[in-house]
Every structure is written in structure tokens, then in C-alpha cells.
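# Pasting a predicted model and its sequence here:
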Amino acid sequence: MGPLNYHHLRYFREVARQGHLGRAAERLNLSQSAMSIQIRQLEDRLGHKLFDRVGRRLDLTEAGRIALDHAERIFTAGEDLVATLNRTNTTNPPLRVGALSTLSRNFQLQFLRPALADNCDVSLRSGNTRTLLADLAALALDVVLTTEVPASDQGTDFAAQRLAEQPVQLHGQPERLRHGSLRALLETEPLILPTENTIRAGMDNLLARLQVNPRIAATVDDMAMVRLLAREGVGLAVAPAVVLADEIASGRIATAPFDLGIAEPFYAVTVPRQFPHPALASLLATGGVTPE
């Protein structure tokens, strides 16, 4: 079976809009018989009748309604393509953002807030670094938010802009923080550790230096879950304050007064593009993030 003929689809869409073969033929400067042949060829290609004749009017069948829905989307996408490449489109496409699954939701919101305030539609996808960078390289994403600079051997000219760096601290219910030293705190209270590489490596080094073998209550690959577990009193969250900003502001969670010597950087990763998303430049210029 051959590919779909989009001329047939265009003629079909006009007939569906007009509800009349003759008017559609007149609008497209075709004879009525030629238009009829085009519609019949499309029906043969799709294997379904697209119209029912009701008097002099042509009504769409169920298959016809489905075909019209797809046709409208196809031709709208084509019009958007031309407008985008000609820089004449007045409505921007969604900003497609990829975010590392362990990245703080609060951080993501801070970065996106200016775009959302400008009523920019946002498509947000989370995942692992390899998958997100592959999608970015394929132009399926406009930007990837992560905590690491991409390796230089990946074959793609990634550009990583450092947006912010925030200290990693211990956060938990206030009654869990009543210890006189960092060592006592780590020896006594269970920890909620994210799997994010910078934080995990920093904590491993710190624990080795202090010769402390703590109890790990949970190892989590989602910062939202780190936040929830800390809020429920499961243990102390090892994270930047931005992860628990709301709980800290309300007093439900407090921050231990000890410097861990660990900082988590935040990067926006892009690839060079001739037609970048219009909202991206201003987000990268401001960083979109105010460190806590």
C-alpha cells in the first residue's frame, strides 16, 4: 500500500468544511468530477467511506470525522512549520524542558517561573541524563536542567550554563536536630539520601572523613520523595534548602547549623540551534533562579 497523498487529504478537508462537493471544487478551482475522483481515491486508500450523502449535503461518517481531525492537525503543523522557519509565527510552541529526575521540583519552578508568568506553554519531562541529552541532541527538547556538565565525549556540542550553586545541608523535624555536633547528629539520626551524584559523592567523602557509619533510612532517586520523607519524620534529608523551601518557611522542617562542605550546582544544557525557542534566551540570561 502506497503512502498517503496529501493533496487528497487537502481536498477532503475542504469538502468536509463546505459540506458540499460543488462549493469545495469551486473554492479549489477544480471541476466537481475531478474533486469527486480525489475523494474516492482517498477513501480507497484509507479503506473507509468518509461521507454520507444526505440530500444535497455531504455529512462525515465516523471514519470521516477521525480523518478530518487528523487532517486539521497535519495542516496546522505544516502552517506552524512554515511560520516558525520564516519567523512569522505569533504563537510560540511549548517550551520543551527536560529535567533530571532527582532535580528539585522547587528549583525547576524557579527556573520556569518567568516563562510561566509570560503565559508560555511548557512541556516538562523528567528522566535520566543519558535519555534527556539524547532527546536534546535530537532537538526533541529545548533545554535540559541537570546537576552535571555533560561529558565531552558524547559526540554532540552541548553547552552547559551554570545557573546557581546551593549548599547541601541536613534538614529534618526540629526535634531531630538537637545534637551538639555534626558527628553526633550523623551517628544518631537516620539519613534520607538522594542518588544524585554530587550529593552522594560529597556525603561519602564526609562520612569517611568523620569515620561515621550512619543509618540510611532511604535512598531515593526523586527529590520530591526526599522532601516527603523528611516531612513525615523518617529521617534527615541531605539536600539543598530549595528542596524543602516551603516546609522550612513554615517551621515544619529546620536546617541543622553545620556546614557539610558540599554544594550542588545547577546547569541548563542546550545545543546550538538556528531556531531556538524565543523564551529560552531570557531564561538563560537571568538564570531563572534565586539561590536560597
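Okay, I see it. Residues are numbered from 1 along each chain as shown.
# only C-alpha atoms for contact and neighbour calcs from this point on.
Fine.
# for the stretch 151-292 of the chain, what spans make up the helices?
For the stretch 151-292 of the chain, the helices defined by DSSP state H, counting those that start in this stretch cover 182-188, 197-210, 223-231, 245-250, 280-286.
# Okay, one more to line up with it:
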Amino acid sequence: MLNYRHLHYFRTVAKTGAINRAAEKLHLAPQTLSGQISAFEERLGVALFRRSGRRLELTDAGRTALAYADEIFHVGAELEEALQNRLTARVHPFRVGIADAVPKVIAYQLLAPALALAEPLRLACKEGRLEQLAAELSIHRLDMVLADRPLPSNMDIKGYSHPLGECGIAFLAARPVADVLGAGFPDCLHAAPLLIPGEDSALRAPLLRWLERRSIQPAIVGEFDDSALMSAFGQAGAGVFPVPLTTVQEVMRQYQVTELGRTQEIRERFFAISVERRLSHPAVLAVSEAAQRRFQDAVL
């Protein structure tokens, strides 16, 4: 059986990166703590740390162990709180990973239905690269990942990509930029300053191919992993920027920008990635069902 005291010692050392600092926190002698960590590693049959100068670094096994340790102690804290009757109703966590390339407005639109469920839940959102979030999903630290592309087939992770919907693209710009470019979309994009998504975005490649097919050569002045940051630069007049059609009104209102034109030839797609082949988590089901209606009813 797992020794939870050893697990607590291991977690403290992993967080501090040094035996001495961890020993101070735990009110133990460094030699005692070092012996306890060695006993824990021997019990598990793997090395959890390797020395790097004066610091201790986690091995691959150590990183896996820390992820589980964090989850175990988090659940333990929830149990203690529930038993002390601090909660009037059981609040279930809904842990969602949001890939960097997913626009913030889209993320809100997709997740909002989960907050309207009769059973209370606590939404916990984490942003990051899809590969990193998928790894956390695989060890059940996340319930779902929102992404703009399916789970890559070359990843050694068991997961299922559930399509939420797709839409075309609009090109927006600050009013002074739009006035200079004039009418005649999409030809007005030729030589225009253009802001594009970063390399992690599934939209980037089809956008560039569409421009090439139409012999449009804009001046690409910026690349952004974060769509909100791209919109902020667009608001400041740095250039034209693309947004999914389902978010046009919200982005125009929030950033005081205007639409130059739109196309259905470029499609932005969104997925809910889960460890379930068939969705059963109530919050994930709510997200999926509402997304299907939203994309179907959108005026594109």
C-alpha cells in the first residue's frame, strides 16, 4: 500500500527542489528526509529525482508521480472540507484545458452552457499547447480539452476528438486601417498589413493557402499564438486580422473594429477532446450539445 507520508515528503521536496529547504518546511532533519525519500523510491522501484548542481530535478517518473500526488492531495482537501460541512451542496470540479489557438470568445461561448447546469460545478480553465493539455487529460487531470484541431495521431495518448462545429472567417480592422484599404474585398488585402495566427493554430495554413490561390500578397506584420492579443494589436491599428464568423459581433463590439469582408472558403473547426469514446460527463455533454446548436443556428 502507498505510504502517504512518504508521498507528502516527496511532493514537498519536488516543490522546493532541495532537501534542505523541504526539511525546514517539514520540521525534519535533512538526513531523515533524505532517508525517507530513498525509502519511497525503493518502495516504488524507480528514481524520482536526479541531482543537477545543488538542486534536485524530477525524472520522468518523478513528474508522473508529482502529477498524481497533486491530484491526490487536492481530492483529500475536498474530502476534508466536505466532512467539515463547509459546503452546503457538493460542487463538482469541471477541469478544462483550452488550447492557445482557441479564441477566448469561442472558449466562453462553448463553456457557458456548462455553468447553467442544475447541478453546481466549479469551472477550472487551463491554457496551454495542445500536446501539453492532452498529456494532462490522459492522466485525468483534465476532464476535457477544447482545441481547433483533432488530437494528433502521432501522439501516444488515448483520447477521442468530438467535433463541436465549424464556421467561416471574417477579416476585421480598426476604422483608420479600413478607410485606407477601401472596398473590394478580398483584393483590398493585397499589400495590406496582416496579423496572422501562430504556428500552433490550425487556421494558419489554410489562411495562407487561400491568400496564395487568390494571388493576394499582404504584408504580414505579426504572428500571434493568443487570439486576444492579436485582436488587441488589430484594435490599435497594427493590421487586419481574421476571426471566426461566430465571434464577429462580439469582437467588433469589444475592440471597436469593423469588418472588411468574410469567406466560407476558410473553415475554422473546433473539437472537444476527451478520454471517452462516447461522451457521458454532464458538463461535456452540455458543451457539445449547445455547440452543435450554436454553429448550426449561426448566421454565416
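Received the coordinates, thanks. In this text the structure is predicted, and so the values were computed from the model without any measurement.
# Could you get me the TM-score between them?
Here the TM-score for the pair of chains, by TM-score structural alignment, normalised by the length of the first structure, is 0.65; 223 aligned residues with a Cα RMSD of 3.5 Å.
# that older thread, take the helices of the stretch 151-292 of the first structure and lay them out in CSV including mean neighbour count.
Converted to CSV, the helices of the stretch 151-292 of the first structure look like this (neighbours: other Cα atoms under 10 Å):
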stretch, mean neighbour count
helix 182-188, 16
helix 197-210, 14
helix 223-231, 21
helix 245-250, 14
helix 280-286, 14
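# Quick one: closest of these to Arg57 of the first structure.
Of all those, it is helix 280-286 that lies closest to Arg57 of the first structure, at 48.7 Å by Cα to Cα.
# rewinding a little: with distance to Glu43 of the first structure as extra columns, can I get the helices of the stretch 151-292 of the first structure in TSV?
TSV is the format used below for the helices of the stretch 151-292 of the first structure (distance: least, Cα to Cα, whole Å):
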stretch	distance to Glu43 of the first structure
helix 182-188	72
helix 197-210	56
helix 223-231	51
helix 245-250	58
helix 280-286	44
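# So for Ser123 of the first structure, which of those helices sits nearest?
Distance to Ser123 of the first structure, taken as Cα to Cα, is lowest for helix 280-286 among those, at 13.1 Å.
# longest helix in the second structure, by residue count?
The single longest helix within the second structure, with elements called by DSSP state H, is helix 60-83.
# which other residues reach whichever helix or strand comes after it?
As assigned by DSSP states H and E, the chain's next helix or strand after helix 60-83 of the second structure is strand 92-99. With contact meaning Cα atoms under 8 Å, 6 or more residues apart in numbering, strand 92-99 of the second structure is reached by 107, 120-130, 133, 141-148, 283.
# What lies in contact with the next helix or strand after strand 92-99 of the second structure?
Per DSSP H and E, the first helix or strand lying C-terminal to strand 92-99 of the second structure is helix 104-115. Applying Cα under 8 Å, 6+ apart, the contact partners of helix 104-115 of the second structure are 98, 121, 123, 146, 227-228, 246-247, 250-251, 283-284, 286-288, 290-291.
# Check the mean deviation of helix 104-115 of the second structure from the first structure.
Mean deviation of helix 104-115 of the second structure relative to the first structure after superposition (mean Cα distance after the TM-score superposition for the first structure): 1.2 Å.
# Next, the angle strand 92-99 makes with that helix.
If you take axes from the mean of the first three to the mean of the last three Cα atoms, to 10 degrees, helix 104-115 of the second structure sits at 160 degrees to strand 92-99.
# Could you list the buried residues of helix 104-115 of the second structure?
Buried residues in helix 104-115 of the second structure, defined by neighbour count with 16 or more other Cα atoms under 10 Å: 104-107, 109-115.
# got it, and stretch 23-31 of the second structure?
23, 30.
# What about the contacts of strand 92-99 of the second structure, which are in strands?
121-128, 144-147 (DSSP state E).
# can you tell me how far Val242 of the first structure sits from Arg45 of the first structure?
Distance, Val242 of the first structure to Arg45 of the first structure, by Cα to Cα, to the nearest Å: 56 Å.
# make that Ala117 of the first structure, sorry
46 Å.
# Skip the chain neighbours and tell me the closest residue to Ser34 of the second structure.
Distances taken as Cα to Cα, 6 or more residues apart in numbering place Ile19 nearest to Ser34 of the second structure, at 6.8 Å, with adjacent residues excluded.
# so that neighbour makes contact with Val13?
Yes - counting by Cα atoms under 8 Å, Val13 is a contact partner of Ile19 of the second structure at 6.0 Å.
# Give the aligned equivalent of Leu280 of the first structure in the second structure.
Using TM-score structural alignment, the equivalent of Leu280 of the first structure in the second structure is Val284.
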